[in-house]
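Peer 1: The following comprises the amino acid sequence and a computationally predicted model.
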Amino acid sequence: MTQIFASRYLPEPADPHALSSQPPPRADRPVGVLLINLGTPDHPDAKSIRRYLGEFLSDPRVIEIPQWIWQVILRGFILTRRPQALAPRYKEIWLEDGSPLLVWSQAQAEGIQQRLAASGVPVFVELGMRYGNPSVASAIDKLRNAGCERILVVPMYPQYAASTTATAVDCVAAHVGKMRDQPELRFVKRYHTDPGYIGALAAQVHQYWGRHGTPQRLLLSFHGLPRRTVEQGDPYHRDCMETAILLKERLGPDASRVHVSFQSRFGAEKWLEPYTEPTLREWARQGVTRVDVMCPGFLADCLETREEIQMQCRDAFLEEGGQQFRYLPCLNDDPAWIAGFTDLVKKQLTGWIS
């Protein structure tokens, strides 16, 4: 039976031993690490922003309403107006080398690659964006072309949410699902309590306050989510609060200065509260004059941190009588964070590398 099957379905090899003599997968092949961040327009113009938003806002994990209704709203209203309105905001925060999110995410990927290479670990690190470029698919293909049979997927979201981490996993699975020879995969779900992450945040605060003095309050502004997503079982809010608790513990006597809020509200429904801008306005009206704001949920500065926080929220606080508003940048290419991120990756590679 086996001979009949072989003769009917397999081509006759020039060398009768060719099929059986193919080398097995090598155990010493390099391992791949795929970092995934949200994404960014390629350029700060309406055309690029429209393309990016079209992909981002078409993800059913991001907008959880029936797509046949949402696509009418998205194509008929949002994509015809919002890209033009966002273009000046993107231009204002754009760096010489491109989008801040891409620049700082790439810096982290390169930093991890360099530290791993210096320790003799045969690992290739690639960055992919869930929406936009470089795509997740292109990053996976690069790792496969480099000979990686095993790939560790690390979403660049310390706190888990279905609209960020889960959709990144979906994207990887969709691309790998098209392959005949699939790589072995591992996924990092969250690292909101990782000592390297918490330590890097605490060190950033201590160093900044050591140079510039302490504020009356420090506001930890996390990206918001619709309240119903948490009520339906998304652990995001719990993850954010656990991060805040651990950071407060590391700040010791200054823990009482720390508060939590949620930003980037979109649409009319209720989101996680308290909201960032209204909180800052209320503080100023209450007589709080000096505040610092940091965004622990973002590993790389982007529109939501550089424009929404540094500009819009700053203006709101000062309008209500505040006197000093300071923004502490994201971890970006901070050496302590690159070291901590590399350690986190190495721990997740246990058993794949010696």
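Peer 2: Sure thing, it's come through. Note that this is a predicted model, so its numbers are computed, not measured.
Peer 1: only C-alpha atoms for contact and neighbour calcs from this point on.
Peer 2: Noted.
Peer 1: ok, which stretches of the stretch 51-200 of the chain are helices?
Peer 2: 67-73, 79-93, 100-118, 136-145, 167-176, 195-212 (DSSP state H, counting those that start in this stretch).
Peer 1: next up, a second structure to put side by side with the first:
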Amino acid sequence: MLDSSAPATCPAHAPADHPKIKGEKVGILLANLGTPDDYSYWPMRRYLGEFLSDKRVIDYPAWKWQPLLQLIILTKRPFSSGAAYKSIWNHDKGESPLMTITKQQTEKMAEAMAQRYGDQVMVDFCIRYGNPSTQSKVRAMVEAGCQKILFVPLYPHYAGATSGTANDEFFRALMKETWQPAARTIAPYFDEPAYIEALAR
């Protein structure tokens, strides 16, 4: 078993001046699609701009799509989308329902992992379009000593515009790490009995 409570030490057979390495952890990084930081115009525009510029979502050539997106769609759409978000916004917490639910899922997963593995497993979440970003959470896990990361897009079925783009962003984040942890993603789980039972309940 991993022993994350062990103090930072030099690797075996490393020279004496080798930087000390923190105790090994496993990271579980949940990923959801996206949410604006607020339902006002500029946060909505930033969110929609990132989302609708993704080639996995809109696969038109950039020369054709970007002028339409920047000059027409992102001038008008933030108002209508912002109004829709405002109608369902979690005003008590100052966040979208997706953010609230994702935080709750993360907390439940963290509790379950803590019961089994203590502090050897770090559970967190990221948002593909918006905050907290995938890159910031991968960086935090590496800094915390996660030598393995399980990346979990929260979509039961695979689609390029959901799981595919989330995985793309995860791998881009790993590309920016000088030292990369071992990484895995999960397979679609729409037909898992436990998932179906949870939906039925």
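Peer 2: Thanks, I have it. From a predicted model like this one, the values you see are computed outputs, not experimental measurements.
Peer 1: Got a TM-score for the two of them?
Peer 2: After superposition, the two chains reach a TM-score of 0.87 (TM-score structural alignment, normalised by the length of the second structure), with 185 aligned residues with a Cα RMSD of 1.8 Å.
Peer 1: picking up where we left off before, tell me which of the helices of the stretch 51-200 of the first structure lies nearest to Arg281 of the first structure.
Peer 2: Among the helices of the stretch 51-200 of the first structure, helix 79-93 comes nearest to Arg281 of the first structure, with 21.9 Å by Cα to Cα.
Peer 1: In the second structure, what stretch matches the closest one?
Peer 2: Mapped onto the second structure using TM-score structural alignment, helix 79-93 of the first structure spans residues 74-88.
Peer 1: For that stretch, could you pull out the residues that count as buried?
Peer 2: Using 16 or more other Cα atoms under 10 Å as the test for burial, stretch 74-88 of the second structure gives Leu74, Arg77, Pro78, Phe79, Ser81, Gly82, Tyr85, Lys86.
Peer 1: next one: stretch 172-185 of the first structure
Peer 2: By neighbour count with 16+ other Cα under 10 Å, stretch 172-185 of the first structure contains the buried residues Val172, Val176, Pro183.
Peer 1: Output the residues you listed as TSV; include the columns distance to Pro134 of the first structure.
Peer 2: Output for these, formatted as TSV (distance: Cα to Cα, whole Å):
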residue	distance to Pro134 of the first structure
Val172	14
Val176	17
Pro183	20
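Peer 1: Just the closest of those to Arg190 of the first structure, please.
Peer 2: The nearest one, if we look at those relative to Arg190 of the first structure and count by Cα to Cα, is Val172, at 16.4 Å.
Peer 1: Show me what the closest one lines up with in the second structure.
Peer 2: Aligned partner of Val172 of the first structure by TM-score structural alignment: Phe170.
Peer 1: isn't its match right up against Lys137?
Peer 2: No - Phe170 of the second structure is beyond contact range of Lys137, at 9.6 Å (criterion: Cα atoms under 8 Å).
Peer 1: picking that back up, a markdown table for the buried residues of stretch 74-88 of the second structure, including distance to Arg45 of the second structure?
Peer 2: Shown next, in a markdown table, are the buried residues of stretch 74-88 of the second structure (distance: Cα to Cα, whole Å):
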| residue | distance to Arg45 of the second structure |
| --- | --- |
| Leu74 | 6 |
| Arg77 | 8 |
| Pro78 | 5 |
| Phe79 | 9 |
| Ser81 | 9 |
| Gly82 | 9 |
| Tyr85 | 13 |
| Lys86 | 14 |
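Peer 1: how near is Tyr327 of the first structure to Glu249 of the first structure?
Peer 2: For Tyr327 of the first structure, the distance to Glu249 of the first structure (Cα to Cα, to the nearest Å) stands at 21 Å.
Peer 1: Between these two, which has more neighbouring residues?
Peer 2: Tyr327 (19 against 14; other Cα atoms under 10 Å).
Peer 1: before we move on, what SS does the more buried one have?
Peer 2: strand (DSSP: H, G, I helix; E, B strand; the rest coil).
Peer 1: Without its sequence neighbours, what residue ends up closest to it?
Peer 2: Val293 (4.9 Å; Cα to Cα, 6 or more residues apart in numbering).
Peer 1: so the one you found, which of the three states?
Peer 2: Assignment for Val293 of the first structure (three-state DSSP): strand.
Peer 1: my read: it touches Tyr208, true?
Peer 2: No - contact criterion Cα under 8 Å: Val293 of the first structure and Tyr208 do not qualify, at 11.8 Å.
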